[in-house]
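Enquirer: here's my sequence, what's the structure:
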Amino acid sequence: MRKACVIGWPVAHSRSPLIHNFWIEKYGVADALYERLAVEPDKLADTIARLNELGYVGANVTVPHKEAAFALLTRHDALAKRLRAVNTIVTTDEGLEGRNTDGYGFIANLKSGAPGWNAAAAPVVMIGAGGAARAIAVSLEEEGAPELRIVNRTRARAEALVTEIGLADAHIYEWDELPRALDGAGLLVNTTTRGMKSENDLSLDLSPLAKQAVVTDIVYTPLETGLLRDAKAAGFTVVDGLGMLLHQAVPGFEAWFGTRPEVTDELRAHVLGDMGARE
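Expert: Next up, the predicted model:
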C-alpha cells in the first residue's frame, strides 16, 4: 500500500486527510491511504529518518515542524531552500526531498478566484510578516509584482522577513501608514490570523485601493472574514482562504500517487461540509 501522511504536533485538526483521501477515491488510486501522524518535536528526526520504513512514500509537514524538517533533510526544492521551511516530503531516487508548496497554493487560489488578476499590474499590500507571509511574499515576487508593501505592527519582524528571504522590491510601512500603503494597490492580502474565529476582524478603510483591486485572506474559518465582507460590500473582487489549503495539496498528491488532481467545487463542498459551513 502507498501511504502518505501529515506530520504535526498536534495534528488532529488537520484537514489534509479529508482532501487527499477524497482524491484517492475520486481518481481510483489503488491501495493508497493518507493518514495523520502525531509526532512530538523530540521524535521528529527519528520519524523522518524512518519515513519509508514506516510505510510512507511521503508526507505533509505542519506546525510546529516546518523549519525543523527543513534542517533534517539534505535535499530541497528551490522555494524550500529560500524559505528554509518544508511542508511536503517526497521520496525520490536520491532519497527524501523537502519541498514547499504554500506559495503555489496561494497563487493558484488567486488565479482561480480572480481570473483577471495580474500581479504585474500594480503594487501589492501584504499585512503580516509571519511564517505564511514568507511563502506568499516570494510567490508574489516570482509572479512579477512590481512592489511589495509590507504592513506589520512590529517593524523589526518585517525587516527580518525582507532580509532573510532576500526580497528585492519590498517596502515596509508602519501600521499607521496603512492608508498610504493601500494607495493604488491592486492586491491586498491578509496573512495574519486576524478575523479567525473569535479574534478581532480587520476593519480597514479600503477606499485607497485601485478600483479593480482584489482582496484575499488566508483565514478560512470563517470562510468570509470581516475583511472580505467589507471588501465585497465596497465592490472589490474577494478570494477566500480555503482555496489556498486545497491547491497547496495538489503537487504533493501528484508526486506521491502519480495523478495530478483538480481542485473542484465538489472537493470544496466536501471540505466545507466537514467544517460545518457552506457557500
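Enquirer: drop to CA atoms for contacts and neighbour counts, all remaining ones
Expert: Noted.
Enquirer: skipping adjacent residues, who's closest to the residue most central in space within the chain in space?
Expert: Note on the chain: the residue nearest the mean C-alpha position is Asp102, at 3.8 Å, using CA atoms, centre = their mean. The shortest distance from Asp102 to any non-neighbouring residue, by CA to CA, 6 or more residues apart in numbering, is to Gln248 (5.5 Å).
Enquirer: ok, now which ones touch that neighbour?
Expert: By CA atoms under 8 Å, 6 or more residues apart in numbering, the residues touching Gln248 are 101-106.
Enquirer: the residue nearest to the centre of the chain touches Arg134, doesn't it?
Expert: No: contact criterion CA atoms under 8 Å: Asp102 and Arg134 do not qualify, at 9.4 Å.
Enquirer: and the closest residue to Pro261 other than its chain neighbours, how far is that from Thr154?
Expert: Using CA to CA, 6+ apart and skipping the chain neighbours, the partner closest in space to Pro261 is Val250 (6.0 Å). Applying CA to CA, to the nearest Å, the value for Val250 to Thr154 is 34 Å.
Enquirer: and for comparison, fold this next one:
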Amino acid sequence: MSDHPRIPLAGVIGSPVAHSRSPALHGHWLKTYGIRGHYVPMDVAAEDLEQVLRTLPKAGFVGCNVTIPHKEAALVLADVISDRAALIGAANTLIFRPDGKIHADNTDGYGFIANLRQNAPQWLPAAGPAALIGAGGAARAVLASLLEVGVPEIRIANRTRARADALRAEFGARIVVYDWAQAGNMMEDALTVVNTSSLGMVGQPELRVPLDALDFRAIVTDLVYTPLRTRLLDEAAAAGCTVVDGLGMLLHQAAPGFERWFGTRPEVNEATRAAVLAG
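Expert: Reported below is the predicted structural model:
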C-alpha cells in the first residue's frame, strides 16, 4: 500500500465538451481552497459512455458531471438514483462510491433556485404564476424546482406543443400549456419568467416571443449565458423587471458535486463568476 494518498479526480463528460465552463469553475475552487485535485473535460461518444463510467473510478476519479447528450443515459447506467434525478429524468452529477456503485443526482433545479434567491432576494415564488419557454431537459429541472418551492401555476409554451403537453401529463394540474403562437400572452401577470430553451444563445435563432405583456414586477431569467445579456433580459430590464442571467445557475448547480467529491462546500461569489468568465 502506498504512503501517498490518491489525488481525487473529477471532470465533465459530454460530446462536444470543449466549450464547457466547468473546468474553469472547479479549477478556481480547487485553487481557492488549496485542494490537491483535478477536474478535466472528457469528450465521450454515446457508445463508450458505460465503459468510461465503469473505468474512471479505477483511475482515481471520485465523480463527474454529465452534460449533453449523456444526461438521460447516465441515469440509466447509475446504480443509485436520487429522488430529484428520478423526477427530472436525467443526471448531471455522478458520485463514484467506495463500494463501486455509481450514485446519480441532478442539481440543475437546485442551481436554478439558488441563482434566483441570490440575485433576486425579493423573489416570492408563491406570489403568482410562472411562465416557461421551452419543454426540454432543462425545463423539466426548472419545472420540478418551481413546483417544489410553491409556484401556484406554471405556464409553458414550446415550439412543439406535444412536448409541453407531455410535461403537463407528468407534472399535473398546476401546469397550463399555451400554443407557441400565444407564448406572449402567458407573460400577463406572471411573476417569474424563464427561458429554458436555447433560443437567443450564440449560434441559435433569436427568441422572438412578444414581451409587451411582461409585468414590471416579474423576475425574468434566461438559462442561456452566452451571451450573458440576451435579448429577453435586455427587453425585460427595459420594461422595469428584475433580470437574472443564467451564469449563476451553472455556478450553483456545481457546488453540491464539488462538496461530495472534494469535501469542501464552495462559495459562489463575484470571484467565482469572474474566474469562470475569464476561463
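Enquirer: could you find the counterpart of the residue nearest to Pro261 of structure 1 in structure 2?
Expert: Aligned by TM-score structural alignment, Val250 of structure 1 pairs with Ala255 of structure 2.
Enquirer: and the gap between its match and Ala169 of structure 2?
Expert: Taking CA to CA as the measure, Ala255 of structure 2 falls 32 Å from Ala169 of structure 2.
Enquirer: more crowded one of those two?
Expert: Each of Ala255 of structure 2 and Ala169 has its neighbours counted (other CA atoms under 10 Å); Ala255 has more, 21 against 11.
Enquirer: element containing that one, please.
Expert: For Ala255 of structure 2, the element it lies in under DSSP states H and E is helix 247-262.
Enquirer: in that helix, what counts as buried?
Expert: Neighbour-count burial for helix 247-262 of structure 2, counted by 16 or more other CA atoms under 10 Å, picks out 247-258, 260-262.
Enquirer: same question for stretch 1-12 of structure 1.
Expert: In stretch 1-12 of structure 1, counting by 16+ other CA under 10 Å, buried: 3-9, 11.
Enquirer: give me the distance from that stretch to the chain's centre.
Expert: Offset of stretch 1-12 of structure 1 from its chain centre (CA atoms, centre = their mean, to the nearest Å): 18 Å.
Enquirer: endpoints of that stretch, how far apart?
Expert: Stretch 1-12 of structure 1 stretches 23 Å from its first residue to its last (CA to CA).
Enquirer: which part of structure 2 lines up with stretch 68-76 of structure 1?
Expert: Using TM-score structural alignment, the partner range for stretch 68-76 of structure 1 is residues 73-81.
Enquirer: what are the contacting residues of that stretch?
Expert: With contact meaning CA under 8 Å, 6+ apart, stretch 73-81 of structure 2 is reached by 49-50, 66, 85-86, 89-91, 101-105.
Enquirer: ok, stretch 178-189 of structure 2 next?
Expert: Defining contact as CA under 8 Å, 6+ apart, one finds that stretch 178-189 of structure 2 is touched by 128-129, 131, 133, 155-161, 193, 209-215.
Enquirer: buried residues in it, which are they?
Expert: Buried, per 16+ other CA under 10 Å, within stretch 178-189 of structure 2: 178-180, 183-189.
Enquirer: sorry, back to before: quick one: whatever helix or strand comes next after the helix holding Ala255 of structure 2 to structure 1 mean distance?
Expert: The helix or strand immediately downstream of helix 247-262 of structure 2 is helix 270-278, counting by DSSP H and E. On superposition with structure 1, the mean distance recorded for helix 270-278 of structure 2 (mean CA distance after the TM-score superposition for structure 1) is 1.2 Å.
Enquirer: the residue nearest to Leu223 of structure 2 when sequence neighbours are not counted: neighbour count?
Expert: Among residues not flanking Leu223 of structure 2 along the chain, Gly246 sits closest, at 4.3 Å (CA to CA, 6+ apart). Neighbour count for Gly246 of structure 2, taken as other CA under 10 Å: 25.
Enquirer: what does Gly246 of structure 2 correspond to in structure 1?
Expert: So, by TM-score structural alignment, Gly246 of structure 2 is matched to Gly241.
Enquirer: neighbour-wise, which of the contacts of stretch 73-81 of structure 2 leads?
Expert: Within the contacts of stretch 73-81 of structure 2, most neighbours by other CA under 10 Å means Ala104, with 30 neighbours.
Enquirer: what's it aligned with over in structure 1?
Expert: Mapped onto structure 1 by TM-score structural alignment, Ala104 of structure 2 lines up with Gly98.
Enquirer: pretty sure that match is touching Leu83, no?
Expert: No: using CA under 8 Å as the test, Gly98 of structure 1 is too far from Leu83 to be in contact (11.4 Å).
Enquirer: re earlier: and the buried residues of stretch 1-12 of structure 1, which two are furthest apart?
Expert: Spatial extent of the buried residues of stretch 1-12 of structure 1 (CA to CA) is set by the pair Lys3 and Trp9 at 19.4 Å.
Enquirer: residues contacting the residue nearest to Asp217 of structure 1 when sequence neighbours are not counted?
Expert: Computed as CA to CA, 6+ apart, the closest residue to Asp217 of structure 1 that is not its neighbour in sequence is Asn190, at 4.8 Å. Residues in contact with Asn190 of structure 1, defined by CA under 8 Å, 6+ apart, are 126-128, 216-218.
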